[in-house]
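Student: following is a predicted model, sequence given first.
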Amino acid sequence: MKIRTYYKIIITILVYFAFGGATTAQEKKANIIYILVDQWRASAFGFAGDPNANTPNLDRLAQESINFKNAVSVMPVCTPYRAALITGKYPTTTGMFLNDLHLPLTEYGLGDVLVDRGYTTAYIGKWHLDGHGRHAYIPPSRRRGFMYWKAAECDHDYDQSHYYTGNSDEKQFWDGYDTYAQTKDAQQYIAEQVGKEKPFALFISYGTPHFPYDAAPEVLKQNYPLADIILPENVPASMADEVRKEAQGYYAHCEALDNSIGELLASLDELGISDNTLIVFTSDHGEMLGGHGVRPRAKQVPLAESARVPMLLRYPPLHGKTGRVVETPITTPDIFPTIFGMLDLPIPATYEGDDLSRVLTENKEIQDRAALYMQLAPWEVGSEYGREYRAIKTSQYTYVRALDGPWLLFDDTNDPLQMNNLVANPAHEGLVTELDEHLWKLLIKLGDDFRPAQWYIDKWNLKPGAHGSIPYDKEGNLPSQSPLLTKGSS
């Protein structure tokens, strides 16, 4: 036996006993669990300083994770976010900028990407990318490579929430409050994967804390007496009663999610797979809850309450048990290029997002980084913020351009509630010019010359209804002549 081989065997044995078999765990690719919640804004956590939030499990996860504190939703609306996540592309490329659109089958879906990289795939919960109606059956051919499937297009009736599974078009219903039922199903799926040769990639897409807020568990709503809810200074006094009523159910939904995610993480520990499982926790967009006078339940707008999202990434082989805060901004199309870069997996050539994995693997910030986000067709028409926009988030600033020029500039470090718009301040004229040039560089790279909403609607032959969605009836079905059914949907 060669001396070098002898020493290699000895070192392997020593490492095995010193770290409890860690080398064995790393022979297999990392499992991936992507936890996606709906409408949970970045500020509404204990670890983010919200005095109302009761999130002990996610606070602990934040301590153990890489926390992207400047994460934004590329477009703070459900379907556009999900399309950008699943394709790695911007809404200006795919045309996925309204709710209830169908993502064309020509797009390289994330489930297929993961299968091609050796993963077993699973999807549980809200999908919102099929565009055939919110209650329509989604056959395997339209599931984008996700093998295990207990999902529905969209359902926020949390105590009577439906899903489809397998090859059956028979509508099934989750048992009770769906957040709890979906968590149990995820735990069972994970347990069944332990010991199998292939790694798994599981997406858990919860519908909460999206409204209706009065649908939150009553026992948890009691933890948030209206008189005890503390509102931020940017909520007008005239809206206080309305906002507190909505916030009560919102925070109760959040607490239910926190409890569920705590149970999920405990399962990983019990199964002995925490150390080789990448956990991502994030949201598709935020919730205004009256901030800046914008109605509760609103998103879409460029303000922090709407556009900023939580983004926690825990992977012990990379950073151990101790987390850290990352200042480098990140937007939705960057997420999976970054994950694949970190895990040394091939990044699809079709992806438009940036690979930021060196921020994770080399523990280095990207100082001049700006994350792009946008709104092509505004929903809040009649509101001060109901405009088309293109925006960038840097580690310190939020800069927003409307069709008629620079619109908003906030120093997020010194003005986190964004109450002081600096865009017209002569002292910041040079900064506005600098950020505007940075924004245009990103838009030019995408081939986006920032046109009015109708141009994009006409380009993709869309017919949006109220609130920026493609119309559907009370049963969640699309009209038979919907243009979506001709958009690569067969």
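Tutor: The structure has been received and is ready for your questions.
Student: rest of the way, CA atoms for contacts and neighbours
Tutor: OK.
Student: the strands in the stretch 351-490 of the chain, which residues?
Tutor: 371-375, 389-393, 397-402, 405-411 (DSSP state E, counting those that start in this stretch).
Student: out of the ones you listed, nearest to residue 130?
Tutor: Between residue 130 and the strands of the stretch 351-490 of the chain, the shortest separation by C-alpha to C-alpha is 20.9 Å, and it involves strand 371-375.
Student: give me the helices and strands touching the closest one, please.
Tutor: If contacts are counted by 3 or more C-alpha pairs under 8 Å, 6 or more residues apart in numbering; DSSP states H and E, strand 371-375 sits against strand 71-72, strand 330-331, strand 389-393.
Student: for the longest one, which helices and strands make contact with it?
Tutor: Going back to what we said before, that points to strand 389-393. Strand 389-393 packs on strand 371-375, strand 397-402, helix 429-446, going by 3+ C-alpha pairs under 8 Å, 6+ apart.
Student: circling back to that earlier point, TSV for the strands of the stretch 351-490 of the chain, including mean neighbour count?
Tutor: Converted to TSV, those look like this (neighbours: other C-alpha atoms under 10 Å):
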stretch	mean neighbour count
strand 371-375	26
strand 389-393	27
strand 397-402	23
strand 405-411	19
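Student: next, the one to line up against it:
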Amino acid sequence: MIMSRRIVLGLLGILLVLPSAVRAERPNIVFIYTDDQAPTATGFSGNPDLKTPNIDRLAASGIVIQNAFTVTPVCSPSRAGLVTGRYSTEYGILDWIHPQAEADLGLDPEAVTWMKLLQQDGYATCLSGKWHLGTADRYHPTVFGYDEFMGIRSGGCPPKDPVLEVDGEDVKQEGFTVDLVTDYALDFMTRKKDEPFLVSVHYREPHAAWLPNREEDWEPYRDLDPELPKPVHPDLDVERVKKMTREYYASVASVDRNVGRILDLLDELKLSENTIVVYTSDHGYHNGHHSLWFKGNAHWMLKELPEQQWDQIGRKRRPNLYDQSLRVPTIIRWPEALPQGQTILPTMSNLDWFPTLLSLANIEVPEGLNLRGRDFTPMLKGLRIGWPNDLYAEYSMRHGAFVDMRCWRTPQWKLVVDFANSGRDELYDLQNDPGEFENLIESDDPSVQTVFQELRSKILHKLEELNDPLLDRIQVENKSE
């Protein structure tokens, strides 16, 4: 009986220890998310003017996803897509959320997020930085799966001495915002080093305003004569673009320096091997590309604005779904389980992070969730599968202009239809015109018109699949014609 009792007690001891041992083997996740970062705004992308040694270090030791896109090139919709794995129109978030004019707007509190599923599976979770999915308490980040939050619920704050929410209270801080956001993330990682954790580091940088920033970040760019994107429009305000580019690059440098702090702490805590580090952005950005500045809601950067062509779009605006707005710099590193120093080419979107991160953490997606994103874990592990490389993108701009753009992109062709402004359709042959300079929408080539019809049909089918409210308006307009 004594021996049997010892065996039973030993088994009980194993059972008590086993859950924590299993948890300890789960990967930590550090999700670094910048704001307004152009796909060309890193060193590893080949930019000759910009030095990002720490981001490049991450790229060299991880996997670069070369064809990574957002499905909506503006802040709040992109963030909604990231956390839910669904299109933002499905939640009624069409444009960036204006904190004063749209105080009641935010992400549906019933939405299932991947950070909530990680939290339920035993992960300690933290968001440090920008939220921008609703300012009311019912939209607070802690509702969606974060144990802790430090940062801003709205869309922006100054780059220095900001007011940040800490422990539920708005507190005036001293220091640079990018550093303060990192400080909190590092503290959280240190406190939670003995349990699986998710820390989302959502920088406001390199969103404007870019200055002031630390002298070490500004000094390399103070006198830079940056190379401009080609071709250069004859009426481009060159000096203004160059000045803004210098300041923008300095802001990127601030992010890079703090990425180094994160990577160094992971090394110091001996967590690097079993920590998934993701680096990406909410959307791309124009730094003079197409003579524009900003993202999907871009402004012209010409000395004289073009004539207004559409009643619902002012002269200074150029709403767009160019690749420069949609493509995002993206890296993932997990030394223990994924190849290092590689680049993968399949097309992925921000919606794909939901199933992919859960898959990497060995957590099942709940049945009936109807995610729009797809698990691209097999490609990360070097497998070749029949992955569809098409991308569906959308942007219903409501601040500064009124557009309803929908896009279907393949590796060769891209169609953008603006259902709110007749005559704004765009068709590009990406294989021969990757810069999207020649709009073929009026081409009389029968093969081009066949492509147009095929892609437009795909867009309409997608509207039906998503039950997009835009479809009702289109049907009413078609009946009235």
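Tutor: Yes, it's here. Quantities reported herein were computed from a predicted structural model and do not represent experimental measurements.
Student: okay if I get the strands of the stretch 351-490 of structure 1 as JSON lines plus distance to residue 96 of structure 1?
Tutor: Shown next, in JSON lines, are the strands of the stretch 351-490 of structure 1 (distance: least, C-alpha to C-alpha, whole Å):
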{"stretch": "strand 371-375", "distance to residue 96 of structure 1": "11"}
{"stretch": "strand 389-393", "distance to residue 96 of structure 1": "16"}
{"stretch": "strand 397-402", "distance to residue 96 of structure 1": "20"}
{"stretch": "strand 405-411", "distance to residue 96 of structure 1": "25"}
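Student: closest one to residue 232 of structure 1 among those?
Tutor: strand 405-411 (16.7 Å).
Student: show me the helices in the stretch 151-300 of structure 1, by range?
Tutor: For the stretch 151-300 of structure 1, the helices defined by DSSP state H, counting those that start in this stretch cover 178-193, 218-221, 240-271.
Student: comparing those, which comes out most buried?
Tutor: helix 240-271 (a mean of 20; mean count of other C-alpha atoms under 10 Å).
Student: state the span of structure 2 onto which that helix is aligned.
Tutor: The aligned range for helix 240-271 of structure 1 in structure 2 is 238-269, by TM-score structural alignment.
Student: pull the distance from that stretch to the chain's centre.
Tutor: Offset of stretch 238-269 of structure 2 from its chain centre (C-alpha atoms, centre = their mean, to the nearest Å): 17 Å.
Student: now swap in stretch 84-92 of structure 2 and tell me
Tutor: 14 Å.
Student: tell me, that stretch lands on which residues of structure 1?
Tutor: Going by TM-score structural alignment, stretch 84-92 of structure 2 sits over residues 87-95 in structure 1.
Student: could you tell me the end-to-end distance of the matching stretch?
Tutor: With C-alpha to C-alpha, to the nearest Å applied, stretch 87-95 of structure 1 spans 12 Å between its terminal residues.
Student: same deal with stretch 436-447 of structure 2?
Tutor: Span of stretch 436-447 of structure 2 from end to end, C-alpha to C-alpha: 19 Å.
Student: what comes into contact with that stretch?
Tutor: 290, 322, 425, 426, 427, 428, 429, 430, 448, 449, 452 (C-alpha atoms under 8 Å, 6 or more residues apart in numbering).
Student: residue in structure 1 matching the last one?
Tutor: If I follow you right, that is residue 452 of structure 2. Under TM-score structural alignment, residue 452 of structure 2 pairs with residue 432 in structure 1.
Student: turn the contacts of stretch 436-447 of structure 2 into CSV, including distance to residue 300 of structure 2.
Tutor: Shown next, in CSV, are the contacts of stretch 436-447 of structure 2 (distance: C-alpha to C-alpha, whole Å):
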residue, distance to residue 300 of structure 2
290, 9
322, 14
425, 19
426, 18
427, 21
428, 21
429, 24
430, 23
448, 29
449, 30
452, 27
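Student: out of the residues you listed, what pair is the most spread apart?
Tutor: Using C-alpha to C-alpha, the pair of these lying farthest apart is 290 and 449, separated by 24.8 Å.
Student: comparing these two, which residue is more hemmed in?
Tutor: The neighbour comparison of residue 290 of structure 2 against residue 449 (other C-alpha atoms under 10 Å) goes to residue 290, with 22 against 16.
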